[in-house]
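Engineer: Model the structure of this input:
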Amino acid sequence: MTREEQKEERKKAILMTALTLFVEKGYHETKVTDIAAAVPMSTGLMFHYFKSKEELLMALVLMGKDFTKATAGGDGIPGDIFLKGMLDELFTYAKKDPYVANMFVLMAQARRAGMPEEVRKVALSVEAIDNTAKLIKKGQKEGIFRKGDPKLLALCFWSAFQGIMEEMTIDKSLDTPDSDWLLSILKE
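Structural biologist: Okay, the predicted model is just below:
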């Protein structure tokens, strides 16, 4: 492994460790020394990769924001089929790797008051609900989805998913539900 590959591996280890600790303990309760000890590495070396805990949180939130861009897809695919495929993939990945559930929980935490303001702005700029609302509106015209405010339906849909991800971070043995259960929120 090259020196650059080692550096990237260490950076990834820091990010994944911080993600887990931020979700389990909370951002404010997690100390930089906790993250460094769990990696394991010295605190000084960790500051070589990230200048502050806030910079580390921002890196994670930017990853999470990038992850949600998939909700903008679906061109030419019926909305119910697109959302079912996305849910099936998310549930499959969430069972294999706690990163997925942890990222959803962290993104919800990052949106709350009391978080660093720049991080909060990025987290609040995620467009998953708006993207899904557009898909729902189109699906309503096609008779696929129930009538109602598309944005409110999208919010209900993603809130249910978010709740499942939060439970999966608490109970690692929890099985994922059938994606059709969540889609039924949107269908007549």
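
Engineer: can we go C-alpha only for contacts and neighbour counts from here?
Structural biologist: Will do.

Engineer: so where does D66 fall, helix or strand?
Structural biologist: helix 53-67 (DSSP states H and E).

Engineer: Return the distance of that helix from the chain's centre.
Structural biologist: Relative to the centre of its chain, helix 53-67 is centred 10 Å away, using Cα atoms, centre = their mean, to the nearest Å.

Engineer: Who are the packing partners of it?
Structural biologist: Using 3 or more Cα pairs under 8 Å, 6 or more residues apart in numbering; DSSP states H and E as the contact criterion, the elements in contact with helix 53-67 are helix 3-25, helix 98-110, helix 117-124.

Engineer: residues contacting Y27?
Structural biologist: L21 (Cα atoms under 8 Å, 6 or more residues apart in numbering).

Engineer: and this one, so I can compare the two:
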Amino acid sequence: MPRKSELNQELRDARKEQILKAALIVFARRGMVATKISDIAKEAGLSHGLVYHYFNSKEEIFSLLVKKAANSSIEIIQQANAFKGTPLEKLRWMTEQILNSFVDSEHTLLFLIMIQASTSDAIPAEVKELLTGDQSLSPVMCTLPIIAAGQEKGEIISANPVTLAVTYYAFIQGLAINKIQWPECPIPDANLLLKIFINEKGSSYHHE
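Structural biologist: Here you go, the predicted structure:
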């Protein structure tokens, strides 16, 4: 049987996850500046004091959510790089995974948190450092090797790869915002989203 200390740790971990999920909803709805710890506590169904027992501030909670969102994005790109296939097939697989994740509201809200963190001046210094520090950890920079490889192979159009990566994520973020504002929003399939990136002359890519 699990020891009491292990059970207590499981309870603490579950409680922290409960608070983080509630905070994700509140931050997405109200933004970090307008959000109060009491709002998060109410959403989580917990007392104000209990939230402070696990976290020092709303800024700490926001920072953790941004890290979670960033790590989630980088992880899917790493999986795409490991996917067997051509660069365009890797990009298509990654796009399918991202679009399919929009079925889960938590993933969609994490995209919105990243947008808030990228566009708001009133964010914790730790978050600013995370976003402006090591650019090799940003989704745009991590996607560049796939795009560049696709261009070398003639599968992806010849254009500035950074511009293409920025455009790609602008599509993704825009869809995430629409999905939050309009839950029934139809999400395009990967073929449609990738159409403007494909070099039709050099690609053996076929629509299904």
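
Engineer: Superposed, what's their TM-score?
Structural biologist: The TM-score (TM-score structural alignment, normalised by the length of structure 1) is 0.92; 187 aligned residues with a Cα RMSD of 1.6 Å.

Engineer: one step back: okay, the helices and strands packed on helix 53-67 of structure 1 in a markdown table with mean neighbour count and distance to K141 of structure 1 next?
Structural biologist: Shown next, in a markdown table, are the helices and strands packed on helix 53-67 of structure 1 (neighbours: other Cα atoms under 10 Å; distance: least, Cα to Cα, whole Å):
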| stretch | mean neighbour count | distance to K141 of structure 1 |
| --- | --- | --- |
| helix 3-25 | 16 | 39 |
| helix 98-110 | 22 | 30 |
| helix 117-124 | 17 | 29 |
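
Engineer: can I get these in CSV with distance to S179 of structure 1?
Structural biologist: Shown next, in CSV, are those (distance: least, Cα to Cα, whole Å):
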stretch, distance to S179 of structure 1
helix 3-25, 24
helix 98-110, 15
helix 117-124, 25
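
Engineer: circling back: show where the helix holding D66 of structure 1 falls in structure 2, residue numbers please.
Structural biologist: Mapped onto structure 2 using TM-score structural alignment, helix 53-67 of structure 1 spans residues 58-72.

Engineer: so what corresponds to E129 of structure 2 in structure 1?
Structural biologist: E129 of structure 2 maps onto K121 in structure 1, with residues paired by TM-score structural alignment.

Engineer: quick one, what contacts that match?
Structural biologist: K121 of structure 1 sits next to R111 when contact means Cα under 8 Å, 6+ apart.

Engineer: Could you double-check that M94 of structure 2 lies in contact with Q78?
Structural biologist: No: if you go by Cα atoms under 8 Å, M94 of structure 2 and Q78 don't touch, sitting 9.5 Å apart.

Engineer: Those two: which is more packed in?
Structural biologist: M94 (20 against 13; other Cα atoms under 10 Å).

Engineer: what's the counterpart of that one in structure 1?
Structural biologist: Under TM-score structural alignment, M94 of structure 2 pairs with M86 in structure 1.

Engineer: who does the strand or helix carrying that match touch, helix- and strand-wise?
Structural biologist: Per DSSP H and E: M86 of structure 1 is located in helix 79-96. Packing contacts for helix 79-96 of structure 1, counted by 3+ Cα pairs under 8 Å, 6+ apart, involve helix 98-110, helix 128-141, helix 179-183.
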